[in-house]
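**Q** Sequence and predicted structure below; questions after.
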Amino acid sequence: MKIILSSLFLIALSSLQAQNVADYKYVIVPQLFKDFVKEDYQLNTGLKTALRKKDYEVVNENSIPLDVQINPCLATKANIENTSVAFKNKLKVTFTDCNNNVISTYEGSSKEKDFTKGYQEALTFAMNQVGKQNAKDLPVTKTENTTTIKETTNKVVTQVSNKTVENKNVYKSNGKNYTTASTNNNEFVLIDQENSQVIAQFYPAAQQNIFHVTVISQNGNYQTIGYLNGNNIIIEYKTGDKSWSTTTYSK
């Protein structure tokens, strides 16, 4: 029960951090939108341009900044949905948080018959409703004990940049080397040494040696469970909608 309550607390805390897209510094924009897979109509470029004009930092799904890797709730994810009706090009721009909850939605429409021009005009109308980025004072804590993401990031970067990582902090899995870096109050991250990318962040659960884990994935971050077992770090990775498998990282 304590583990469940702890997990619910983290989710609730993250949702309180930002209530509007303007509260976010980062916006993740996917390469393709599901409703426009066959033809993009330059919507990806148009959305990125509109966001940058409003001072947002646009993030590519395959190149996540370190502070967002450590705390995925610093970013919102954008999507464009096709809501067109007869004789009118319509779309909806939706922003979701790290728990996939919708935080802001903006609609635009155009009577322009040319699809590219029509969708671009509709996107302009929708984005005109979006406020400028105003996330400078946003608190980014993940636990009751307050710490800023800047402090956490600096600590991780310092350890990753240290080329003489002690052997006791090196773990191996599938022929690759990984290292750990402490962040705050028994929290730590697991880092791929080859590219200095954080692949998972661990938060202590109520039971000893069990952790709530945020897995950093190109297909989308998700929550899972991790364990410490002697010299091994074990993570339960999602392999399907309802299937999981464990990966062991050993010293």
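**A** Arrived safely, thanks for sending.
**Q** C-alpha only now, for contacts and for neighbours.
**A** OK.
**Q** mind listing what the residue most central in space within the chain touches?
**A** Nearest to the mean C-alpha position of the chain, by CA atoms, centre = their mean, lies Pro72 at 3.6 Å. Contact analysis of Pro72 by CA atoms under 8 Å, 6 or more residues apart in numbering lists Cys98, Asn221.
**Q** which residues sit in contact with Thr247?
**A** Going by CA under 8 Å, 6+ apart, Thr247 touches Ser173, Ile234, Ile235, Glu236, Tyr237.
**Q** Now the third one: closest residue in space that isn't a chain neighbour?
**A** Looking back up the chat, that one is Ile235. Leaving aside its sequence neighbours, Ile235 sits nearest to Gly226 (CA to CA, 6 or more residues apart in numbering; 4.4 Å).
**Q** Quickly note the distance from the one you found to Gly220.
**A** 18 Å (CA to CA, to the nearest Å).
**Q** So which of the two has more stuff around it?
**A** Gly226 (27 against 10; other CA atoms under 10 Å).
**Q** can you give me how far the one helix or strand the more buried one maps to is from the chain middle?
**A** Taking DSSP states H and E as the criterion, Gly226 maps to strand 222-229. With CA atoms, centre = their mean, to the nearest Å as the basis, strand 222-229 stands 18 Å off its chain's centre.
**Q** Tell me the helix or strand right after that strand.
**A** Heading C-terminal from strand 222-229, the first helix or strand you meet, by DSSP H and E, is strand 232-238.
**Q** which of the residues in the helix or strand just after that following strand are buried?
**A** Where DSSP H and E defines the elements, the next helix or strand beyond strand 232-238 is strand 244-250. Residues Thr248, Tyr249, Ser250 are the ones in strand 244-250 that count as buried (16 or more other CA atoms under 10 Å).
**Q** relative to strand 222-229, how tilted is strand 244-250?
**A** Strand 244-250 runs at 40 degrees relative to strand 222-229, counting by axes from the mean of the first three to the mean of the last three CA atoms, to 10 degrees.
**Q** starting at the chain centroid, how far to strand 244-250?
**A** Distance of strand 244-250 from its chain centroid, counting by CA atoms, centre = their mean, is 22 Å.
**Q** Could I get the contacting residues of the nearest residue in space to Pro30 that is not next to it in sequence?
**A** In this structure, Pro30 finds its nearest non-sequential neighbour in Glu61, 6.1 Å apart by CA to CA, 6+ apart. Shown in contact with Glu61 (CA under 8 Å, 6+ apart): Ile28, Val29, Pro30, Gln31, Gln218, Asn219.
**Q** let's bring in a second one:
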Amino acid sequence: MKIILSSLFLIALSSLQAQNVADYKYVIIPQLFKDFVKEDYQLNTGLKTALRKKEYEIVNENSIPLDVQINPCLATKANIENTSVAFKNKLKVTFTDCNNNVISTYEGSSKEKDFTKGYQEALTFAMNQVGKQNAKDLPVTKTENTTTIKETTNKVVTQVSNKTVENKNVYKSNGKNYTTASTNNNEFVLIDQENSQVIAQFYPAAQQNIFHVTVISQNGNYQTIGYLNGNNIIIEYKTGDKSWSTTTYSK
């Protein structure tokens, strides 16, 4: 399935590019930066914190959300390069698109002698230049292809949904039908059968039958938890800033 999705969308999106990092909702951050393999100086954590404050969603390379798997061009990838000179800690934060083209570069420097403090200060100066996340439905500038991309997305998900129906993985909740489809590494998605839209992606947690869940919503995706309980799938949905409620999908 992953190969099919990648092939379809790499063809459909190969010519489409965003103009600025702010056009992207997702930022993929590697576990290690090549220039800081021996010592991270807390740059990975610092970059994630700075981006979250600007409302970007951080993506781990080992756990890609389904919408990014379907459309890799929804995400930009961040990297930090060491550009230090004598008596000055300097670095460059670079963002690239799905075709590895550089879309934004920000530099920062510090005269702080301590490496950790110096690089963190330089990172702060660099990230102060990054705009707040302002992504649209798709980070593209050529709107004439948007309809085709969305139609392809629906087609792929419909194929998955139809296959799932054949396997009788049908769940019901509030009078609506839902289906599931496996992706990889024991991950699966929950699909609204009526409109063939993925509404949640499940990632296995350390404890059996408990999952990390990405809820896919028009108001913005968010992370929550889910459970498998016999023939039931249970998701904890956000109902407010600090309130949650559970919804059960039953076979």
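**A** Cool, the structure landed. Being a predicted model, the structure only gives us computed values, none of them experimental.
**Q** out of the contacts of Thr247 of the first structure, which are buried?
**A** Among the contacts of Thr247 of the first structure, those scoring as buried are Ile234, Ile235, Glu236, Tyr237 (criterion: 16+ other CA under 10 Å).
**Q** surely the third one meets Leu228?
**A** No. If you go by CA atoms under 8 Å, Glu236 of the first structure and Leu228 don't touch, sitting 12.0 Å apart.
**Q** need the contact list for Asn60 of the first structure.
**A** Contacts of Asn60 of the first structure by CA under 8 Å, 6+ apart are Ile28, Val29, Pro30, Gln31.
**Q** Return the subset of those residues lying in strands.
**A** Cross-referencing those against strands under DSSP state E gives Ile28, Val29.
**Q** how near is the residue nearest to Pro30 of the first structure to Lys38 of the first structure?
**A** Separation of Glu61 of the first structure from Lys38 of the first structure (CA to CA): 20 Å.
**Q** Over to Cys98 of the first structure?
**A** When Cys98 of the first structure is compared with Lys38 of the first structure (using CA to CA), they lie 27 Å apart.
**Q** higher neighbour count, the two?
**A** Higher neighbour count among Cys98 of the first structure and Lys38: Cys98, with 19 against 9, using other CA under 10 Å.
**Q** in stretch 215-227 of the second structure, what counts as buried?
**A** By 16+ other CA under 10 Å, the buried positions in stretch 215-227 of the second structure come out as Val215, Ile216, Thr224, Ile225, Gly226, Tyr227.
**Q** got the residue ranges for the strands in the first structure?
**A** Going by DSSP E, the first structure shows strands at 26-29, 57-60, 75-82, 89-96, 102-110, 170-173, 176-182, 188-192, 197-204, 210-215, 222-229, 232-238, 244-250.
**Q** Correct me if wrong: Thr239 of the first structure contacts Ser245.
**A** Yes. Using CA under 8 Å as the test, Thr239 of the first structure is close enough to Ser245 to be in contact (6.6 Å).
**Q** Please look at Ile28 of the first structure and Ala78 and confirm they touch.
**A** Yes. The pair Ile28 of the first structure / Ala78 is scored as a contact, 6.1 Å apart, by CA under 8 Å.
**Q** okay, the lengthiest helix in the first structure sits on what stretch of the second structure?
**A** Longest helix of the first structure, by residue count under DSSP state H: helix 2-17. Aligning helix 2-17 of the first structure against the second structure (sequence alignment) gives residues 2-17.
**Q** Now the matching stretch: buried residues?
**A** Using 16+ other CA under 10 Å as the test for burial, stretch 2-17 of the second structure gives Leu5, Ser6, Leu8, Phe9, Leu10, Ala12, Leu13, Leu16, Gln17.
**Q** Please apply the same query to stretch 73-86 of the second structure.
**A** Under 16+ other CA under 10 Å, the buried positions of stretch 73-86 of the second structure are Cys73, Leu74, Ala75, Thr76, Lys77, Ala78, Asn79, Ile80.
**Q** In JSON lines: those residues, plus distance to Thr124 of the second structure.
**A** Converted to JSON lines, those look like this (distance: CA to CA, whole Å):
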{"residue": "Cys73", "distance to Thr124 of the second structure": "27"}
{"residue": "Leu74", "distance to Thr124 of the second structure": "25"}
{"residue": "Ala75", "distance to Thr124 of the second structure": "22"}
{"residue": "Thr76", "distance to Thr124 of the second structure": "20"}
{"residue": "Lys77", "distance to Thr124 of the second structure": "18"}
{"residue": "Ala78", "distance to Thr124 of the second structure": "15"}
{"residue": "Asn79", "distance to Thr124 of the second structure": "15"}
{"residue": "Ile80", "distance to Thr124 of the second structure": "12"}
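**Q** tell me which of those residues is nearest to Thr180 of the second structure?
**A** Taking CA to CA as the measure, Thr180 of the second structure sits nearest to Leu74 out of the buried residues of stretch 73-86 of the second structure, at 23.3 Å.
**Q** can you pull the contacts of the closest one?
**A** If you count contacts by CA under 8 Å, 6+ apart, Leu74 of the second structure has them with Tyr24, Lys25, Tyr26, Asp67, Val68, Leu138, Pro139.
**Q** ok, now how distant is it from Thr179 of the second structure?
**A** Separation of Leu74 of the second structure from Thr179 of the second structure (CA to CA) stands at 25 Å.
**Q** and if you look at Gly226 of the second structure?
**A** Counting by CA to CA - Gly226 of the second structure and Thr179 of the second structure are separated by 16 Å.
**Q** and what of Thr247 of the second structure?
**A** Distance of Thr247 of the second structure to Thr179 of the second structure, given as CA to CA: 15 Å.
**Q** One more: Tyr24 of the second structure?
**A** With distances taken as CA to CA, Tyr24 of the second structure is found 29 Å from Thr179 of the second structure.
**Q** Give me the neighbour count for the closest residue to Asn169 of the first structure other than its chain neighbours.
**A** Distance criterion CA to CA, 6+ apart; nearest residue to Asn169 of the first structure, sequence neighbours excluded, is Thr179 at 5.4 Å. Neighbourhood size, Thr179 of the first structure [other CA under 10 Å]: 23.
**Q** Same question for Val213 of the first structure.
**A** Using other CA under 10 Å, the number of residues around Val213 of the first structure comes to 24.
**Q** Go ahead and confirm it touches Asn221.
**A** No. Under the criterion of CA under 8 Å, Val213 of the first structure makes no contact with Asn221, lying 10.2 Å away.
**Q** list the contacts for the closest residue to Lys48 of the second structure other than its chain neighbours?
**A** Counting by CA to CA, 6+ apart, Ile58 is the residue found nearest to Lys48 of the second structure once chain neighbours are left out, at 6.7 Å. Listed by CA under 8 Å, 6+ apart, the contact set of Ile58 of the second structure reads Tyr26, Val27, Ile28, Ile29, Lys48, Leu51, Arg52.
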